[in-house]
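Colleague: the sequence and its predicted three-dimensional model are supplied below.
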Amino acid sequence: MSTRRALLALAASVVVGATAAASASAATVTLSGPTDLHACWIENVDGASGCGLALSGVSHYQEFRGLYRFDVAGNVPATATVTSATLRLPKLGLPGGTACGLNLWGIGQGADWLSTTPTWASPDGGTTSWNGGISTWLPSTVFLESGCDSTTALFDLTDLVQDWHSGALANYGFELFKPSAYAYGTTTASGAIQLVVNYTP
């Protein structure tokens, strides 16, 4: 092999190696199922609530709000850098509403609703007041879906997940609110709702 060919081969191997190293340095984790997701719902008229699924919407003057919290810290290394995060909701949920057109309310929930079943009046079922969660969303922000195909609605939650991961905001999850005349629901079953996080170690 000539000197020129040897140098070209060496340069090519360096480029391939660098590309492989760059690809290997990126990672993706999909958070789904009851191990990674805590979900509850609250309702304003009679104080009904529950966990294991989340309902959002309005039905017969009853307003439902879904609460979701993904375990980002348990799945993304503390030293990593989050590059993107996408919420994937099944387009059609229970009891038959669609995720397309949903608004995601809430960055930085200021009350811990994770230790017990929350109610409309109180996140902990006690004396802490939150009026359906609205008074403790810091700040209150709306996200619209970034895409919706035949099966899945997508929401870009990169900024929110980056703040959770960095500690800029406590991870008390977010609220899903649907201002329409029918309810949309999702369960915590594996695959039913997903948070896909891309990061570099």
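Modeller: Arrived safely.
Colleague: drop to CA atoms for contacts and neighbour counts, all remaining ones
Modeller: OK.
Colleague: ok, Cys51 touching Leu37?
Modeller: No. Distance between Cys51 and Leu37: 10.9 Å, which falls outside the contact criterion (Cα atoms under 8 Å).
Colleague: strands along the chain, start to end?
Modeller: Taking DSSP state E to define them, one finds strands in the chain at 27-32, 37-43, 49-51, 53-59, 62-70, 81-90, 103-105, 142-144, 147-148, 152-156, 174-177, 184-187, 194-200.
Colleague: distance to His165 added to those strands, as CSV?
Modeller: Supplementary listing: the strands of the chain in CSV, determined by distance: least, Cα to Cα, whole Å:
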stretch, distance to His165
strand 27-32, 14
strand 37-43, 16
strand 49-51, 24
strand 53-59, 24
strand 62-70, 11
strand 81-90, 8
strand 103-105, 19
strand 142-144, 19
strand 147-148, 24
strand 152-156, 15
strand 174-177, 15
strand 184-187, 24
strand 194-200, 11
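Colleague: now the ones you listed as a markdown table including distance to Leu8 and mean neighbour count?
Modeller: Conversion of the strands of the chain to a markdown table gives the following (distance: least, Cα to Cα, whole Å; neighbours: other Cα atoms under 10 Å):
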| stretch | distance to Leu8 | mean neighbour count |
| --- | --- | --- |
| strand 27-32 | 31 | 18 |
| strand 37-43 | 51 | 24 |
| strand 49-51 | 61 | 19 |
| strand 53-59 | 58 | 22 |
| strand 62-70 | 48 | 23 |
| strand 81-90 | 34 | 20 |
| strand 103-105 | 53 | 19 |
| strand 142-144 | 50 | 14 |
| strand 147-148 | 44 | 15 |
| strand 152-156 | 43 | 20 |
| strand 174-177 | 53 | 24 |
| strand 184-187 | 55 | 24 |
| strand 194-200 | 31 | 20 |
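Colleague: so which of those strands is nearest Asp163?
Modeller: Proximity to Asp163, assessed across these by Cα to Cα, is greatest for strand 81-90 (9.5 Å).
Colleague: this is the other structure I want to compare:
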Amino acid sequence: MKRSHQPGRIWLGGLAALVAIGWSGAAGAQDGEKLAAQLCSSCHGVHGKSESPMFPRLDAQVPNYLEAQLKGFRNHARGETDAQSFMWGIASQLDDKTITSLADYYAHQTAPAGASGDPALLARGKEIFEHGLPSEGVPACASCHGQHAEGQDTFPRLAGQHEAYLERQITHFRSGARGNAPVMSAVAHTLNDEQAKAVATFLQAQ
């Protein structure tokens, strides 16, 4: 049976999960694990290993990035439609300690290598990721996201992420819906659709 991802059900599930772990605004590491299992896994998969390109993989994600995004959902800095539908209501119930606990839990998960793709796209994407597009002023993706796309500081891990999800985020950066990352907005406006797909294909395979 197909799993439902209606926003109303996600919201009610979020409240139920918070009650189930006895959430009181002072979450610890164990609470983050419980909340991830009881709430987040319904969309992001067990241990953050999402199987649907609608929802990003969170396994082994950089904790500082996860914290920043959850706070961005909470204060509506991320305004794309998916964020409004699925994350605004849930994030509104999370205080800073709970957010830190969730981020720490996902950061400690292991991430297997992603699926491969078209060899030509992989090669083109690898070139852009490692060297950028100098003639167009686009820096190498690796300069922010790490040599192996493992992420660092507030820059997310992109290795193994769903290709379709990455392409959709580039669209959101172009439109301004994700206005909390000016560097990516500039890059997204420079990349054409073919280049964006090539980079996304390469990253999913890492």
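Modeller: That came through fine. These numbers come from a predicted model, not from an experiment.
Colleague: please state their TM-score.
Modeller: Once the chains are overlaid, their TM-score stands at 0.25 when taken by TM-score structural alignment, normalised by the length of the first structure; 99 aligned residues with a Cα RMSD of 6.1 Å.
Colleague: how much space between Cys51 of the first structure and Arg69 of the first structure?
Modeller: Counting by Cα to Cα, to the nearest Å, the separation of Cys51 of the first structure from Arg69 of the first structure is 12 Å.
Colleague: which residues are in contact with the nearest residue to Leu31 of the first structure once chain neighbours are set aside?
Modeller: Distance criterion Cα to Cα, 6 or more residues apart in numbering; nearest residue to Leu31 of the first structure, sequence neighbours excluded, is Leu195 at 5.1 Å. Contacts of Leu195 of the first structure were listed using Cα atoms under 8 Å, 6 or more residues apart in numbering, and they are Thr30, Leu31, Ser32, Phe70, Ala85, Thr86, Leu87, Arg88.
Colleague: and if we set it to 7 Å?
Modeller: Neighbour list for Leu195 of the first structure: Thr30, Leu31, Ser32, Ala85, Thr86, Leu87, Arg88 [criterion: Cα atoms under 7 Å, 6 or more residues apart in numbering].
Colleague: farthest-separated two in the residues you listed?
Modeller: Ser32 and Ala85 (13.3 Å).
Colleague: and stretch 70-90 of the second structure, end to end?
Modeller: Start and end residues of stretch 70-90 of the second structure are separated by 9 Å (Cα to Cα).
Colleague: tell me the buried residues in the longest helix belonging to the first structure?
Modeller: With DSSP state H applied, the helix covering the greatest number of residues in the first structure is identified as helix 3-25. Using 16 or more other Cα atoms under 10 Å as the test for burial, helix 3-25 of the first structure gives no buried residues.
Colleague: could you give the angle of that helix to strand 194-200?
Modeller: For helix 3-25 of the first structure and strand 194-200, the angle between their directions (axes from the mean of the first three to the mean of the last three Cα atoms, to 10 degrees) works out to 140 degrees.
Colleague: so who does the nearest residue to Ser101 of the second structure once chain neighbours are set aside touch?
Modeller: Leaving out its chain neighbours, the residue that sits closest to Ser101 of the second structure by Cα to Cα, 6+ apart is Gly32, at 4.7 Å. With contact taken as Cα under 7 Å, 6+ apart, Gly32 of the second structure is in contact with Thr98, Ser101, Leu102, Tyr105.
Colleague: what helix or strand does Val183 of the second structure sit in?
Modeller: helix 182-190 (DSSP states H and E).
Colleague: after that helix, next one along is what?
Modeller: Beyond helix 182-190 of the second structure on the C-terminal side, the first helix or strand identified by DSSP H and E is helix 193-204.
Colleague: could I get the buried residue list for that next one?
Modeller: Buried residues in helix 193-204 of the second structure, defined by neighbour count with 16+ other Cα under 10 Å: Gln195, Ala196, Lys197, Ala198, Val199, Ala200, Thr201, Phe202, Leu203, Gln204.
Colleague: just to be sure, which of the contacts of Gly32 of the second structure are found in strands?
Modeller: When DSSP E is applied, these are split such that none fall in strands.
Colleague: ok, so of the residues you listed, who is nearest Ile170 of the second structure?
Modeller: With Cα to Cα as the yardstick, the closest approach to Ile170 of the second structure among those comes from Leu102, at 25.2 Å.
Colleague: burial count for that closest one?
Modeller: 27 (other Cα atoms under 10 Å).
Colleague: now swap in the one 4 residues further on and tell me
Modeller: Other residues near Tyr106 of the second structure number 23, with proximity taken as other Cα under 10 Å.
Colleague: can you pull out the helices in the second structure?
Modeller: Going by DSSP H, the second structure shows helices at 7-20, 29-35, 41-44, 63-74, 81-82, 88-91, 96-107, 119-131, 142-145, 163-175, 182-190, 193-204.
Colleague: who's in contact with Thr100 of the second structure?
Modeller: Glu67.
Colleague: against Tyr106 of the second structure, how distant is it?
Modeller: Using Cα to Cα, which is the criterion applied here, Thr100 of the second structure is 10 Å from Tyr106 of the second structure.
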